[in-house]
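Colleague: Let's see this in three dimensions:
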Amino acid sequence: MACLSLFVFLAIFVVSAFPPACYVQGIISCIETERIALLSIKAGINHSGDQSLFSSWTGHDCCKWQGVSCNHESRHVIKLDLRQHHSRRVFFLNSSLIQLHHLKHLDLSMNNFDDSPIPGFIGSFANLEYLNLSDAGFSGAIPHTFGNLSCLCYLDLSSNDNLQSNDLHWLSGMSSLRHLDLSRVDLSKVHGWLHDINSVLPSLRVLKLSNAELQGCGIYATTDLPHHLNFTSLRVLDLSGNDGLKITLLQWLFNLTSLVHLDLSACALCGKLPVTECNLSRLRVLSLSGNHFDGVIPESLGKLGSLETLDLSENELNGRIPESLSNLTNLEYFYLFSNKIGKLPESIGRLQKLVKFHLSNNQIQGLMPASIWDLRNLQYLDLSQNMISGAIPESFGNLTLLQHFDGAVNNLIGKLPETIGNLVHLQDLDLSQNAISGKLSESFGNLTQLQYLSMQGNGITGGLPEYVGKLSGLSVLDLSNNNINGTLPKGMGNLCKLLILDLTSNMISGGIDDLVDGLSICSKGLETLNLGNNNLNGTVPENIGKLSKLIELNLPSNSLMGVLTESHFVSLVSLGFLDLSYNSLQLNVSENWKPPFDCLLIRMCSVKVGPVFPTWIENQTYLSHLCLSDAGISGNIPAWFGYLSTSTSYVLNLSNNNLEGRLPNSLKNYNFYRIDLSSNRFEGPLPELDLSFLLVIYLNNNSFSGFIPSYFANATYIQVFSVSDNHIIGSIPLFFCNLTTLKLLDISNNNMSGGLPYCWNSTSALEIINLSNNNFIGKIPDGLVSLTNLRSLHLRNNDFSGDLPLSLKIAKKLVTLDISENKLSGSIPIWIGENLSSLVALCLRSNLFHGIIPEQLSKLSSLQILDLAHNNLSGCIPHSFGDFKAMVATNHNQWWSLFSIVSVAKAYFSIDYNYRHNSFAYSESLLISAKGLQMEYSKVLSLVTSIDLSNNKLSCELPEELTKLHGLHFLNLSGNHLIGKIPESIGDMKQI
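Modeller: Next up is the predicted model:
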C-alpha cells in the first residue's frame, strides 16, 4: 500500500511539474503552445525569400525542426536560430515569440525586418544567454528592457544602420555580458559611452563599436583620461570608423595590457604614433590603417612581440621601416600600403612567419633587400606602385608558397629569372608597367595554377610560347603594350576560363580564326577581347558572334579585311564596347537590322558602313561614344540621331565623310565632350550645341558660313576650337579672351577680318594659334604673343602691320613662328635668336622687314626651316649660319610629333580603358618654296630642312661656312646681289 501511494505521488508530481506536451506513439514531443508560437512566427515571413529552413517545420515535434533546439528533458524550446545565409527574408516578428519563455539562444540575424523597431518583449527572456539581431533591418531605439537580460553573455546588434541609442545605461543590468557588438549603430548622442560600458566590464571580453559615430574620449569629464576605468578583462576592442575620437584616448588604450586585438582604423587620428610607452605585450592584432598618422614608424612597435597582424596602411608614414620590427618574429600579416615609406631594412628577412606583406603605393626606391626573397612562407607579396629598380633575382624562386605577387608600376628591368617556374602555387602575377625585357621563359609553363597574368607596358619580345595555351586556369591574360611578335598559339583557343584577353599594342601577326573558333566552343564567360594595334590579318571569323558574354570587343588598327555581316554579332547580347577601327572592313547588314547589343561605345572609324547614315544606330539607346569617321557615309544626318541616346555626355566623330546639309537642331540634346565633324560638306551657320562640358570641337574643312556665334562664350571648359577652312566672316569675338582653358585655336582659311582683340591675358593655356589666310589687319597684340605656353603661332597671309612685338620674346616655348605674307616692318629683332631658343621654324617671308640679318639667329640650334624671302634685307649672309646644328646632321629628330599629341588637362570622354584619349591631334603644316614652287609640307615636315633668303638685297660673297649644312634640303638665295665665287665645297651638300 505504501508503494502504491508513492507511485501515485510521483505520477501527480510529474504531471504537475511539466506543462502539457504532445504524445506521439509514446514519445514526448515539444510543448504544444510553443509549437503553435513557432508556426505563428513562420506565418509572419514574406514567402518571396528563402524558405528552405522552414521546409522541415511540419509535424508535431517542433524540436526536430531546422533551427529549433529543445531541452532534452523539459522539451521546452531553448534555441531558435533563424539566421539567413542566402537571399534575405522579409520578416514580421509578431508577439507569439514571447511564448518561448525558456529561450537561451536567439539568432535573427541577416533577415529583413523592414525598418521595424526591435520588440521590447525580447527583454523579458530572463534565461537568454545569446542574442544576435545583426544586419536584420531593425530601426529606432534599442529597447531599455534589454537591461533585464542579466544572463546574457553575447549581444550583437551590429549593422542595423537605422538603429540608435541615446544612452547605454541599459547595459548596467547585463552583468554576465562577455561579447558586445554595436557596430554601425548610431551612438552619436552617447557622451559617456566608455563610462556606461565600464559598468559591465568585469566580464566583458569583446567590445566592437566600429562606425558607431562615437565622439571624444567616451567619458563625462572633458579633459581627464579614463585611467580609473577597469578594462583588465577586455581582449578584443574595435573602435574603427569613428572619426570623432580624440588622440588622447589612443594614448590610454595603448596601456590596456589585456588586449589581444585592437582596431582603430579609419578614425581620422593624426600626428605621430603614440606608442613610445606601449604595454600591449599580449597584442596579436593591431590595425591603425586609414588615419592621418605621419612621421616615422616608432622603434617601440618592435616590443609587441606577440603581434601576428600589423596594419599601418593608408597613413602618411615616411622614412624607413625600423630595424626593431624585425623582432616581430610572430608576424604573419603586415600591411603598409599607401604611405610614404622609402626603404626596407635587410633585417626584414627575420620575419620568417610572414604570410602576407603589402607594401604598394609607397616611395620605396632602389633594389629590394636580398633577404626579402628568403621569406619562404610568403603567400602574398605586393610591391606595386613604388620606385623599385633592378632585375628580379634568381632567389625570387625561393618563394615557393607564393600565390600572389604584384610588382606593377616600378622600374624593374631585365629578364625574368628562370626560377620563376618554382612558384607552382602562383595564382596572380602582375608585373605591368615596368621595363622588363626579353622573351617569356619556358619555365613559365610550370605555373599551371595561374589565374591572373598581367605584364602590360613592358618590353617583352619574341613570340607567345605554345605553353600559354596550356595555362588552363587563366581568367585574365594581359600582355598589352609590349613588343611581342609572331602568331597566336593555336592552344590559346583552349583557355576556356578566360574572362579578359588583352594583347593590344604588340606586333602580333597572322589570323585570329583558331583563337576565336576555339573560344566560341569552350568559353563560358569571355568578357573582354582586346587585340588592337597589332599586325593581325585575314578575316574576322563569324564565330566571334557566339561569344555571348562579351562586353568589350576591340580589334582596331590591324590589317583585318573582309565583310562583316549580321552573323558576326548574332549572340553578342552583352556587348557594350565595340572598336573595329582602322582595318579594311566593310559592314554589310540589312536596312532593318536591329543589333542584339546596346553599346556605350562604338568605334568604326574607317570601316565602310555607308553609303547612307546607318539606321541600326537608332537602336543604341545607351550610346555615349560614336566614331564613324571615313566610313563612306553620304547624305544628311537624320533628325532622329539627336534623340536616340539617354547618355548625358557624348563623344562624336563623323569626320572625313560626304555628309552634307545643315546639322539637325536635335544635336543640342547632347552634352558633348568632344565633337569632330571635320572634312565633310556641312553648310549653314555653326551649330548651336550644349557647351556645358565641351572640351574639343573640330568643324574644320566644311562649308559653314556666317559669324562665330556668341553662345560659344558658354564653352567654359573648351580646350580645342577648330573651324578652319570654312566661310566664316566677321571679327574674332572678345569672349575668346575669357576661355581660360583653351589650348588650340584654329580659325585659319576663312574670310574673317578686322583687328585682333587686345585682351588675351587670361588665355595663358594657349599652345597653338592659327589665324592664317584671313583678312585681319592692324598690329599684332602684345598679349597674343606673350603667352608663356605658346608653341605654334601662324599668322600667315593677313594684313598685319607694324613691328614685331617685343613681348614675343616671352614665348620661350615657341617652336613654330610663321608670320609670312603680311605688312610687318622694321628690322628682324636680335632677341629672336637669344630668347626663342626652341624655334624649329621661323618664317618671316613676304613682309617689309629691312636691315641686316642678325647673326644671333645662328644660336637657334634646333632651327630646321628659315624663310626670310621677299623682304628688304640687306648686308651679308652671316658666316655664323654654318652653326645651325639641326641642319648639319642628315638625320633629324621627329620634332613635329610634338604637335601630334599635345597633352591636355582633361581627357575627352571615353569609357573604353585601352583606347581612352588623353590628347588632341594637331597636324603642323608649312608652305615651303622649292624650285620655284610653293609646296605644303605636313606629314613629312619633320624631315625637311630649308633656308630661303631669296628676293632681298643681300650682297657680299656666299659664306663658305654655309656649305657645312650637309643636312640641308632646300637652299634658295636667288634674287639678291651676291658676288664672288660659289664655294667648291657646296658639292658636299648632297641633300639639296
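Colleague: C-alpha only now, for contacts and for neighbours.
Modeller: Noted.
Colleague: ok, residue 616 - how many residues close by?
Modeller: By other Cα atoms under 10 Å, the residues close to residue 616 number 14.
Colleague: repeat for the one 4 residues further on
Modeller: Each residue near residue 620 was counted by other Cα under 10 Å, and the total is 21.
Colleague: From residue 23, how far off is the closest residue to it other than its chain neighbours?
Modeller: Nearest non-adjacent residue to residue 620, counting by Cα to Cα, 6 or more residues apart in numbering: residue 598, 4.9 Å away. Using Cα to Cα, to the nearest Å, residue 598 is found at 65 Å from residue 23.
Colleague: Those two: which is more packed in?
Modeller: residue 598 (20 against 13).
Colleague: was I right about that one contacting residue 576?
Modeller: Yes - between residue 598 and residue 576 there is a contact at 6.4 Å, judged by Cα atoms under 8 Å.
Colleague: Please enumerate the helices of the stretch 1-150 of the chain.
Modeller: 2-17, 32-43 (DSSP state H, counting those that start in this stretch).
Colleague: Give me the residues contacting the longest one.
Modeller: Which is helix 2-17. Helix 2-17 has contacts (Cα atoms under 8 Å, 6 or more residues apart in numbering) with no other residue.
Colleague: burial count for the closest residue to residue 85 other than its chain neighbours?
Modeller: Nearest non-adjacent residue to residue 85, counting by Cα to Cα, 6+ apart: residue 110, 7.0 Å away. For residue 110, the neighbour count with other Cα under 10 Å is 22.
Colleague: Another for comparison:
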Amino acid sequence: MLHQGSSSLTLAVGDRNKDDEKRLEHVKVRKFNGIYSQKWQTRRSGQSDAMIEREAEEQYREEFNAHFSLQRKTTCVEQDRLALLRFKRALVDDYGLLNSWKNTNTNTTTARDCCRWRGVGCNNATGQVITLDLSGTWSEELEQILGFTGEIDSSLLSLSALTYLDLSGNSFTRIPNFIGSLKHLQHLKLSNIELTSPEFPDQLRNLSSLQTLDLSATQVVINNSNWLSGLSSLKYLNLSYIDLSGSVGLLNTATKLPSLVELQLVNCLLPNDTAFSFHDPLTNLSDTFSVLDLSSNYLSSSTIYPWLFNFSACLTDILVSHNELSGTIPESFGMITNLKTLDLNNNGLKGGIPSSFVNLSGLRELHLSGNNLDQDLPSLFDNLPVRSLQILDLYGNQLSGSIPDFSVFSALMKLYLGQNQLNGSFPGKFKENSSLLILDLADNRINGLLPDLSGFGSLMELYLERNLLQGNLAERLGSISNLESLGASSNFFQGTITEQHVANLSSLIYLDLSYNSLALELGPDWSAPFQLDVISLSSCKLGSLFPKWLKTQNNFSVLDISNAGINDTVPGWFWNSLNTRVRYLNLSLNQIHGVVPDLIYGKQPLIDLSSNNLSGSLPLFPQDTIALIVNNNMFSGSVSSLCNLTTLNRIDLSNNKLSGNIPNCWNRFDRLLILNLENNLFIGSIPDSIGSLQFVSMMSMRDNDLTGEIPLSLGNCTGLQLLDLGENRLSGKIPEWIGESLSTLRVLSLPSNRFYGTIPTSLCMLEMIQILDLSFNNISGSIPKCLDGFIGMRTRGTPDATIEYNAVGLERTRLTSRARYVFKALLQWKGRQSEYQKTLDRQRLRICSSADKFLQAKEANT
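Modeller: From the prediction side, this is the model:
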C-alpha cells in the first residue's frame, strides 16, 4: 500500500506553497487510506494490490484537484477555455453533463472560469488545463452509463499542458490519430468506448511521456505491436477485452517496455502459439514489471508456464484465472520470492498446493477457486505461509478433511472454503484472530456444534449454508457483533431467537436462516437495530400473525418468509412500504388470505405468492417482473393484464379460478421459459401467438375447458421438453408435426380430450420421450411398433433426466443456488393416475424418471 509522502501521489496540480501542503497532508493520507480500505474490503479476486492502489490514487486525484481549484488565485487560460467550448460543440450531450461549460461574457467567476467546469482540473499557478475527465457516469436509476456521442475534436491540441485525459464510457466515431500529438500526456484512459470506426491510432507511439494507457473494452482493432515500442515511460497498460488474436508479438513487446509496472490483457483471445514466442530471447525486461493479468485467454499449461517462469522473478502479482491450465500446480510458483498475489481461479488444476509455497513469505492473496484440488485441508494449510496470507480462496474444489484451526494465519482477512467436501466438526476452540473479516464454509458436510467465535472480533461475513451443523444458533449470535452478513440456511440449527439475541447486530444487512428448526419471537413493538437488504427466513416459525417488525425494514431487496406459519392478512402498510429496490418477494406456503392490491414497485422482481388463500382478481404487477408464481390460490377473473409483463421468464397461475380466454399476446414474450396455466377455468382455443414462445421449455394448460385443435404455430416452440394439454375438450387429430418439430420433448401428455384418428408414426421421432399419455381420447387403430423402441421409456435404472434451465439470478445475494420450481404432470394408466414431478433446483430442472413404473404397469397388464 502507498504510504504518506509516496512519490506516486505527486500530482500535477501546479506549484503550491508549503502552508497549502502542510494543511492538506492529513487530508491526503486520510482520503487515500480510506479509499484503499474500502476497495480492500469489497474485493474478492481479480484485482492486485497495485490495481487497487492505482484506482484509489485516481479517485484521490479528483478530490485533491477539486480542493485546489478552490484555492487558486488565477482563473483558467482564455485559450484553454475557448478550446474546451470548441470540443463541446463536437459532442452530443443528451444528458446535460456539460451544462456548466458556458460560452458567456458575464464577469462572474463561476461562469467564465473553466477550471470550475465539470471534469476540468487546472494548474494552480498558471491556470492551464492539465486534467480532463469526461468519462461516462453510471446512473443507478436508468441502469446505464450516461455519456456523450460525437467526435473527439482536434481542439484538444490547444490544451498544451494537458497531462490527464479520460474519455471512457462514451460513443465516438473514432479515436483520432492527433491524440498522439498531445506530447505532455501522462495518463490516457479510453476504455469502454463504442466506436463507429474501429481503426487503431498508431500515432499513440509518439506519446513518450505516457505512463498510463487504458483501452480496455473499446472496439478497436489492433493488428500489430509496433506502436508500443515508442511508449518508453509507460507504467500501466490495459488492453483487456480487445481481440488481440491478430497482434503477434504484442505480449513480448509489452513486457520489454523499460518502465512497465502493470500489464492487463484479460480476455484478449491471445494466440497460444505466437503470443508466447521463445525464439525472441526475453532480454531487457523491465526490472519494475510486477503485475501481470492474463485471465480468460484459453491458455494452456504447456503454453504459459515455460514463458512465465522464464522471467517471473520480478513479478509480485500473477493473475491467470479462467484459462485452461491443467495438471498439478507447479512447484516453480513457490520459487517466485516476491509473489504477493497469485490468482489461478477457474482452471482445471488438480492435486494440492506444493510444499514450496510455504517459502512465499510475502504472499498476501492466493485464489484457487473453481478447480479440482482434492488435497486434505489440514495438510494443505501446512504448505502455506502463516504470517503474510490475507486472502485464501479455495471455493469450489474437492478438498476433504476436517476444519483445522485457521486462526494460526495471523493476518488472514478472507477465507473461502465453500463448496468442497469438508467434513467432521470444528476444533474445540479457536485462537483469537482480530483480522478475519469473511469466513465462507457453505456447501460442505461439516457437522456438530458451531464453536465460540468471539475471538474473531472483526468478523463481518459468515456463511455456513447447506452443512450438517446443529445446536442453538441464537447463543452464538451475540458474540459476533460486527456481523454484516449471516448465511446459515439448510442446517439443523434449532431454538428460539429473541430480541436479546440480535440486539448487538446493528451492522447486519444480510440474514439467511432458512430451512432450520428455528423460531423467531420478536415483539410487535420491537424496533430492529439493523436495516436488512436480504431477509430470508423460509421455514422459520414467525408466528401466526404477519411479522410487524418488518415495518422497520425500509431497504430490503430480498424478502423470503415462505412456509413461516403465517395465518393472517397482509397489512396495508406492508404493500405500501415496498420500495423500488425489491428484487425477490416470496410469501408462499403460508395461509395468507385476503385481496392483493396492485403492486407497482420493484426492480425486475421475482414474485412468489403461491400456496396461500389469496382471492380476488389478479392484481397489476410491475411491468419488468421477471417471474410470477401465484399458483394454488383462489384468484379469479381475467388474466389480460399479463400482456403488459413482457419481461417474464416464468409464469405459474395454476390451481386458481381464473377464467375467460387465454390472451393472444404471447408474441410479446421473448424470454418466457415456463408457462403453467393448468387447473383453471379458461375457455376458448389455444391462441396462435403461443407459437412465438421460441424459448419455452415447459407448457401446461391441463384441466381447463379449452376447445379447438392444437394450433400449428405450437410447432415453432422447438425447445419444449414438457407439453401437457390433458383434461380439456381439444379435438382434431394428433398433429404429425409434433414428432417432427418438437424433437426435445420428454413429456407429452394429451389425455382426456376429444382427439381422434390414429397415433401418428412421427411420434417415433421423439427419441427423448419418457412419458407419452394419450389415454381417454377417441383414438383408433394400432399402436405403432416403433414406440416399443423408445430409449427413455424402456431403460430401467436410467438416472434422472436433466432439463437445463437458466435460473433467475438474484444479484448481490447468495440465494441463486436455491432457486426451486416444482412442475407436475399426471400419468394415466388404465384408470390409475400417478404423479410425475419435476423440480427446478440449483438452476437445473430435474425430472424424476417414471420409466420403471411405466414398464412395470405395462408388463402387469400385458
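Colleague: one step back: show me what the residue nearest to residue 620 of the first structure lines up with in the second structure.
Modeller: Aligned counterpart of residue 598 of the first structure in the second structure: residue 531 (TM-score structural alignment).
Colleague: can you check residue 826 of the first structure too?
Modeller: Under the alignment (TM-score structural alignment), residue 826 of the first structure maps onto residue 757.
Colleague: Just list the residues touching the residue lying closest to its match once chain neighbours are set aside, thanks.
Modeller: Leaving out its chain neighbours, the residue that sits closest to residue 757 of the second structure by Cα to Cα, 6+ apart is residue 779, at 5.1 Å. Contact analysis of residue 779 of the second structure by Cα under 8 Å, 6+ apart lists 755, 756, 757, 758, 759.
Colleague: Under the alignment, what does residue 779 of the second structure map to in the first structure?
Modeller: Checking TM-score structural alignment: residue 779 of the second structure goes with residue 849.
Colleague: once aligned to the second structure, how far is the helix or strand hosting its match on average?
Modeller: Element membership for residue 849 of the first structure, per DSSP states H and E: strand 848-852. When the second structure is superposed, strand 848-852 of the first structure averages 1.6 Å from its matched positions, counting by mean Cα distance after the TM-score superposition for the first structure.
Colleague: And that strand, what's buried?
Modeller: Neighbour-count burial for strand 848-852 of the first structure flags 848, 849, 850, 852 (criterion: 16 or more other Cα atoms under 10 Å).
Colleague: Which stretches in the stretch 401-550 of the first structure count as strands?
Modeller: Secondary structure of the stretch 401-550 of the first structure by DSSP state E, counting those that start in this stretch: the strands cover 404-406, 411-414, 428-430, 435-438, 452-454, 459-460, 476-478, 500-502, 509-510, 528-530, 535-538.
Colleague: typo on my end, it should be the stretch 701-850 of the second structure
Modeller: Using DSSP E, counting those that start in this stretch, strands in the stretch 701-850 of the second structure cover 705-708, 722-724, 729-733, 747-749, 754-757, 771-773, 778-779, 801-804, 820-829, 832-841, 844-847.
Colleague: what's the offset of the last one from the middle of its chain?
Modeller: Computed by Cα atoms, centre = their mean, to the nearest Å, the separation of strand 844-847 of the second structure from the middle of its chain amounts to 22 Å.
Colleague: That one packs against which elements?
Modeller: strand 801-804, strand 832-841 (3 or more Cα pairs under 8 Å, 6 or more residues apart in numbering; DSSP states H and E).
Colleague: Report all helices and strands that the last one contacts.
Modeller: Same thing as strand 832-841 of the second structure. Strand 832-841 of the second structure makes packing contacts with strand 820-829, strand 844-847 when contacts are defined by 3+ Cα pairs under 8 Å, 6+ apart.
Colleague: Which stretch among those is buried most, on average?
Modeller: Stretch with highest mean neighbour count among these: strand 844-847 (a mean of 20; mean count of other Cα atoms under 10 Å).
Colleague: List the contacts of that one.
Modeller: 800-807, 821, 837-840.
Colleague: Take the residues you listed and lay them out in TSV including distance to residue 490 of the second structure.
Modeller: Formatted as TSV, the contacts of strand 844-847 of the second structure follow (distance: Cα to Cα, whole Å):
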residue	distance to residue 490 of the second structure
800	23
801	25
802	23
803	24
804	24
805	23
806	23
807	20
821	17
837	22
838	21
839	18
840	17
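Colleague: from the residues you listed, which single one is nearest residue 645 of the second structure?
Modeller: Among the contacts of strand 844-847 of the second structure, residue 807 lies closest to residue 645 of the second structure (Cα to Cα), at 18.2 Å.
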